[in-house]
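Chemist: Turn this into a structure:
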Amino acid sequence: MDLRLWLSGLRPKTLPASIAPVLVGTALAFRHIDQLGTCVDISPVPQECVANRAIAEPLQAHFWPVAILCMLVALFLQIAVNFANDYSDGVRGTDEGRDSAESESNAQANGRASKPQRLVASGVPPKHVLIAAGAAAALAAVCGLAAVIISQAWWLLAVGAASLIAGWFYTGGKHPYGYAGLGELAVFLFFGLAAVLGTEYALSSTIDTLAVAAAICCGLNAAMLLMVNNLRDIESDFKHGKRTLAVRMGRDHATTMLMVCCILAWALGLFLCMYLWMPWGGILLLSGIAVPIRMVSSVPKRQFRTALSDAGFQTLLFAIVAAISAIIA
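Modeler: Purely as a prediction, here's the structure:
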């Protein structure tokens, strides 16, 4: 077994999309619980403070175990999706030509979009990749069930089940929605709204407006990662009948949409971070403004390795700054 090949099959550059929303949801839940437990120092203690502390104490007791479980769910789910996509695209032949590490360097030397190798395309038996996907999905399910039992947020079981189903049918099944141009929408919903709001609710038993704004930012950042990936693969996807959003819109329009999403994500992210921690949250986020500029400028030049790295960094940058701003505020 080629360990390096399997590590590449994890698609490490996509993992920030799973870590970031859980980090943001955790920080906002921490902020909410901390506010519940904070009261004016007077005697007698106001009844409202007593009631809020009664709510905050059990939430604080299981905060970190549930937070860690939520992070593990997101990571294992992302890995499961990556392996499942490798399996489905591999057996369909969509990953044709991605059978060696040299294929990436050769593509760059010839001025074409570089594509890292894939497991099935590299000769790994499809059954082994499918088993790896199933094992990661099972670990995600176990961690998710444990988080739900501890937090008593039973409706999150439905969200978890929907996430697993969506992960498989992205490229699996007879009519995968990733082949119909709906991948970015699914990523926005599951790696933005569901991940941030689900994490916040599991930890604090509530969902607030700030979390919705943060979820939109995380969703846009995750969608941009997929947009860059699909722009890189646009020729081969078109050849194999994979009608991604980039294929449907065309390279120029899809690049423009990437820029629009980047502007929206940054505008909303700046507002959120400055609202949480005025003005330092916004200043801290602006310190990384060169990253999205380089990302959107790299795509027309077909420098997709750089663009993907920047998209992943941007995703984590927003999450870290938003988390710091929420906790300090």
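
Chemist: only C-alpha atoms for contact and neighbour calcs from this point on.
Modeler: Fine.

Chemist: can you give me the strands in the stretch 101-250 of the chain?
Modeler: Taking DSSP state E, counting those that start in this stretch as the test, none of the stretch 101-250 of the chain falls into strands.

Chemist: can you map out the helices along it?
Modeler: Secondary structure of the stretch 101-250 of the chain by DSSP state H, counting those that start in this stretch: the helices cover 101-109, 126-151, 156-169, 183-188, 195-204, 209-232, 234-239, 245-249.

Chemist: if we compare those helices, which one ends up closest to G90?
Modeler: Among the helices of the stretch 101-250 of the chain, the nearest to G90 by Cα to Cα is helix 126-151 (7.6 Å).

Chemist: Following up with a second sequence; could you model it the same way so I can compare the two?
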Amino acid sequence: MEIKIPEQQLGINKNKSMWKIWYRQLRPHTLTAAFVPVSIGSALALLDGHANILLFLAMLLSSILIQAATNLFNEYYDYKRGLDTEESIGIGGGIVRDGIAPKTILNVALSFFAIAILLGVYICASSSWWIAAIGIVCMFTAYFYTGGPYPIAYSPFGEIVSGFFMGVVIILISYFIQTDSISLESFLISIPISILIGAIMLSNNIRDLDGDKESGRRTLAILLGRENAIKLLAGMFTVSYAWIIILMAMGIVSPWLLIVFGSLPKAMKAVQGFKGKTLPIQMMPAMKATAQTNTIFGFLVAAGLLLSYWV
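Modeler: Next comes the predicted model:
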């Protein structure tokens, strides 16, 4: 049964179901940046003879909740700072276009954090309480990514911070909680994933470059300029694929990981989709292709690791 939001609260989107509106607020295309690293870390643990399905599921859900909460904080603070309007291009807009109360957005985000903390207690009790300290740092980073007086996302460091925490940190935690150790292989494989997660953020900033500049943001895309930012995006894709070849040549990973090149067409589509475009709506397909590159690349890494284990 479809649940409807009262018309007086909906503004221009009176016919959308509540489920569809909330699904959009979670920005599902970004959630791959949460479950891809967990999958890779767990695949690496399996390669080393360790597999704990409950810890995997707890880590997976916790990571997705933190990412979803980060998206909601972004929705809330962009509205509070007057950056979102009904004409804004993007997948969010629950406050300005769908009439969701700002306090509701904030409360849901905090609820996601609370559930993630409970899952974190189980993870720590099953592995190490040092994970709690790392988890707290991750949650503070998620909040201050768009919250607080100096949001990370509005600075030139958004790509680096998001890539590091959602790539390196999540992969290493996912590996550690199942093996009680950290391997060189797990760290090295986390690098291209971190780069591609940073690429998602860069693509978002390329799309929003003009609006962000007007609002006083100082993102990396603004500092570099549109053309150089697109070149950087292409460079990030290039390094990610080259990194896998180097790891294989050094004997660190199996040749099975070369299947990641199955995602290359999406990366090429993303770069080409940004070239010559200036309107945000024109760049939406390129931004989507960037997120899809991370998703396909990441799952193919996990698949390659599993194939090297099974074959």
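
Chemist: tm score of chain vs chain?
Modeler: The TM-score (TM-score structural alignment, normalised by the length of the second structure) is 0.86; 286 aligned residues with a Cα RMSD of 1.8 Å.

Chemist: coming back round to it: now the helices of the stretch 101-250 of the first structure as JSON lines including distance to T14 of the first structure and mean neighbour count?
Modeler: Compiled in JSON lines, the helices of the stretch 101-250 of the first structure are given as follows (distance: least, Cα to Cα, whole Å; neighbours: other Cα atoms under 10 Å):
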{"stretch": "helix 101-109", "distance to T14 of the first structure": "18", "mean neighbour count": "15"}
{"stretch": "helix 126-151", "distance to T14 of the first structure": "15", "mean neighbour count": "19"}
{"stretch": "helix 156-169", "distance to T14 of the first structure": "14", "mean neighbour count": "18"}
{"stretch": "helix 183-188", "distance to T14 of the first structure": "11", "mean neighbour count": "21"}
{"stretch": "helix 195-204", "distance to T14 of the first structure": "15", "mean neighbour count": "28"}
{"stretch": "helix 209-232", "distance to T14 of the first structure": "7", "mean neighbour count": "24"}
{"stretch": "helix 234-239", "distance to T14 of the first structure": "18", "mean neighbour count": "16"}
{"stretch": "helix 245-249", "distance to T14 of the first structure": "18", "mean neighbour count": "21"}
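
Chemist: neighbours of L55 of the second structure, just the number please.
Modeler: A total of 21 residues lie near L55 of the second structure under the criterion other Cα atoms under 10 Å.

Chemist: For it, what is the corresponding residue in the first structure?
Modeler: Matched to the first structure by TM-score structural alignment, L55 of the second structure sits across from V66.

Chemist: Spatially, which residue comes closest to its match, not counting chain neighbours?
Modeler: In space, and not counting its chain neighbours, V66 of the first structure is closest to A147: 5.2 Å by Cα to Cα, 6 or more residues apart in numbering.

Chemist: What separation do you get for the one you found and T206 of the first structure?
Modeler: From A147 of the first structure across to T206 of the first structure, the span is 16 Å (Cα to Cα, to the nearest Å).

Chemist: Which residue, other than its chain neighbours, is closest to the residue nearest the centre of the second structure?
Modeler: The centroid of the second structure falls nearest to A33 when counting by Cα atoms, centre = their mean (3.3 Å). Nearest residue to A33 of the second structure in three dimensions, chain neighbours excluded: I197, at 6.2 Å (Cα to Cα, 6+ apart).

Chemist: what residues are up against the one you found?
Modeler: A33, E159, S162, G163, M166, G167, A291, N294 (Cα atoms under 8 Å, 6 or more residues apart in numbering).

Chemist: counterpart of the first one in the first structure?
Modeler: Across the two structures, A33 of the second structure finds its equivalent in A17 of the first structure, going by TM-score structural alignment.

Chemist: Hmm, G312 and its match touching each other?
Modeler: Yes: using Cα atoms under 8 Å, A17 of the first structure is in contact with G312, at 7.1 Å.

Chemist: between the two, what contacts are shared?
Modeler: Applying Cα under 8 Å, 6+ apart, one finds that A17 of the first structure and G312 are jointly contacted by L225.

Chemist: Aligned to G120 of the second structure, what sits in the first structure?
Modeler: The alignment partner of G120 of the second structure in the first structure, by TM-score structural alignment, is G144.

Chemist: ok, and the closest non-adjacent residue to that match?
Modeler: V73 (5.8 Å).

Chemist: Please name the residues that touch the closest residue in space to L264 of the second structure that isn't next to it in sequence.
Modeler: Counting by Cα to Cα, 6+ apart, L264 of the second structure lies nearest to T293, which is 7.4 Å off, once chain neighbours are set aside. Contacts were defined as Cα under 8 Å, 6+ apart; by that measure T293 of the second structure touches L196, S263, L264, K266, A267.

Chemist: So which of the residues you listed belong to helices?
Modeler: Among the contacts of T293 of the second structure, DSSP state H puts L196, L264, K266, A267 in helices.

Chemist: so how far does stretch 2-16 of the first structure reach from one end to the other?
Modeler: Terminal residues of stretch 2-16 of the first structure lie 24 Å apart, using Cα to Cα.

Chemist: Which stretch of the second structure lines up against stretch 177-193 of the first structure?
Modeler: Stretch 177-193 of the first structure maps onto residues 152-168 of the second structure, going by TM-score structural alignment.

Chemist: got the end-to-end distance for the matching stretch?
Modeler: The first residue of stretch 152-168 of the second structure is 18 Å away from its last residue (Cα to Cα).

Chemist: Equivalent analysis for stretch 149-158 of the first structure, please.
Modeler: One end of stretch 149-158 of the first structure to the other measures 13 Å (Cα to Cα).

Chemist: same check, this time on stretch 107-115 of the first structure
Modeler: Taking Cα to Cα as the measure, stretch 107-115 of the first structure stretches 8 Å from start to finish.
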